[in-house]
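Chemist: Would you be able to build a 3D model of this:
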Amino acid sequence: MNFTKTLFALALVATAPAAFAQSADLSVAGKLYPGTCSVDLGNAGVADFGDIRSNALNADQVTLLDPVTLPLTVACDGEVRFAFEGVDNASSSSTQSDRYGLGFTAADEKIGNANLFVADVTADGVPGYGTRSDDNGITWGDSNPGGNYSLAMHDLVGFAKDEAVGTGPAPIENLQGSLKVWAQIQPTDELTITEDVQINGSASLNIVYL
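Modeler: Sure thing, here's the model as predicted:
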């Protein structure tokens, strides 16, 4: 979580005397969570596409690489309502605004982009039905058995234990599934590959408590 500190300048101005209230109301707000959760990705969270020969890439159109799948586990110390949020740490290198960047070539060219999918989910031993919010959890779409749920930036993705539920994610203690990474590389006509080019994408998978 990032905190931004804003400094306010206070100006003192001489004015005529005024009436002041003798009391002020205070509202106290907050939320108590039933537990906290930890998230774990297989292979230490590294989606490794291996060595890719440039002559195996398309010259005049993007090349879609075979997906890399990582096991995904969320363990909570009680039943907790939560959702996933994807954050692109390499957003300036993405070739599409709703996908995750893959870094730059030495010539400062964008290598491509990636889609992330949360897939094959079970929640406390039963199938997980994906539900999505595009307004930070205020409203949710009906849960559905799609199987692969795109983790688009600026959206929250959670899981219910029943189909066609519009009330958002269910309280879950243990979630099992996978994170699928689909990457595509820009046409080689647009890239300078005269030496090894390192794919260098970086994203964070956040747990958002609801």
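Chemist: rest of the way, CA atoms for contacts and neighbours
Modeler: Fine.
Chemist: and stretch 100-119, how far from the chain's centre?
Modeler: 15 Å (CA atoms, centre = their mean, to the nearest Å).
Chemist: Identify each buried residue in it, please.
Modeler: 100-105, 110-119 (16 or more other CA atoms under 10 Å).
Chemist: Second chain to compare with the first, below:
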Amino acid sequence: MKTPISLLSGALLLALSSSVFAASSVDLTVKGLITPSACTPSLPGDVDFGKIAAKDLNIDTPTALEHKTLPLSINCDAATLFAIQPIDNRAGSALSRFYFGLGMTNENQKLGLYLLGFTNPVAETPSTLLAMYNADGRWITLLPDEVMGPNDLVALGSRGDSGWAPHPIKDALVDVTLYTTINPAKDLTLTDEVAIDGSATFEVKYL
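Modeler: Below you'll find the model as predicted:
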């Protein structure tokens, strides 16, 4: 017995329609955790390089400025798992997204850049400085001569059975050092005063 072509077409259309209906919705899961503990980061002030004469800048190569170090303190209501994420408020004014920018000149030229070093952690629990780069999910030890760029994470932690990981801290103190350079003078218009205008936010990320 032959199946009428109209019935066969109808059955095929019904099968295709069922597949479309089955794939036409998706669930959204919303997760999070409200923590009773809060942490407050603080710095003692700004980094000020004062006035720098244009004639003292290197013509063809970047000029490294004096290293500046500030103590960063983090105080929590109770022992808390957290990391610090530095965010560049002058994004786009550095040579690449891996550096913090120093703002733009009056002629819209990129003035320079800086990176951050973290050293000398002090906390109520013996701690090692840890870093996570590019949000790759892996914590590694942060050596004293290593630097970090925007959006990387730094935490205080220790080594356990599964490797290095942050541990809860109530109060911590860490030295933050700026490694700053001004771009070659040949690339800058310096006929008028130009402000060094770097800005970053240290944000507490609860883990």
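Chemist: quick one on the thing from earlier: looking at the buried residues of stretch 100-119 of structure 1, which are in strands?
Modeler: 100-101, 112-119 (DSSP state E).
Chemist: And the residues you listed, which is closest to residue 75 of structure 1?
Modeler: Nearest to residue 75 of structure 1 out of these is residue 118 (CA to CA; 15.8 Å).
Chemist: Grab the nearest non-local neighbour of the residue nearest to the spatial centre of structure 1.
Modeler: Central residue of structure 1 (CA atoms, centre = their mean): residue 86, 0.8 Å from the mean position. Distances taken as CA to CA, 6 or more residues apart in numbering place residue 205 nearest to residue 86 of structure 1, at 5.0 Å, with adjacent residues excluded.
Chemist: Identify the residue of structure 2 aligned to that neighbour.
Modeler: Under the alignment (TM-score structural alignment), residue 205 of structure 1 pairs with residue 202 of structure 2.
Chemist: would you list every one of the strands in structure 1?
Modeler: 37-41, 63-64, 68-80, 82-88, 100-101, 112-123, 126-127, 129-133, 148-150, 156-160, 172-185, 203-209.
Chemist: ok, residues contacting the fourth one?
Modeler: Applying CA atoms under 8 Å, 6 or more residues apart in numbering, the contact partners of strand 82-88 of structure 1 are 100-101, 151-159, 169-172, 202-210.
Chemist: Let me know the angle separating that strand from strand 68-80.
Modeler: Interaxial angle, strand 82-88 of structure 1 versus strand 68-80 (axes from the mean of the first three to the mean of the last three CA atoms, to 10 degrees): 140 degrees.
Chemist: In structure 2, which residues correspond to strand 82-88 of structure 1?
Modeler: Going by TM-score structural alignment, strand 82-88 of structure 1 sits over residues 82-88 in structure 2.
Chemist: average distance between the matching stretch and structure 1?
Modeler: Taken over the aligned residues, the distance from stretch 82-88 of structure 2 to structure 1 averages 0.8 Å (mean CA distance after the TM-score superposition for structure 1).
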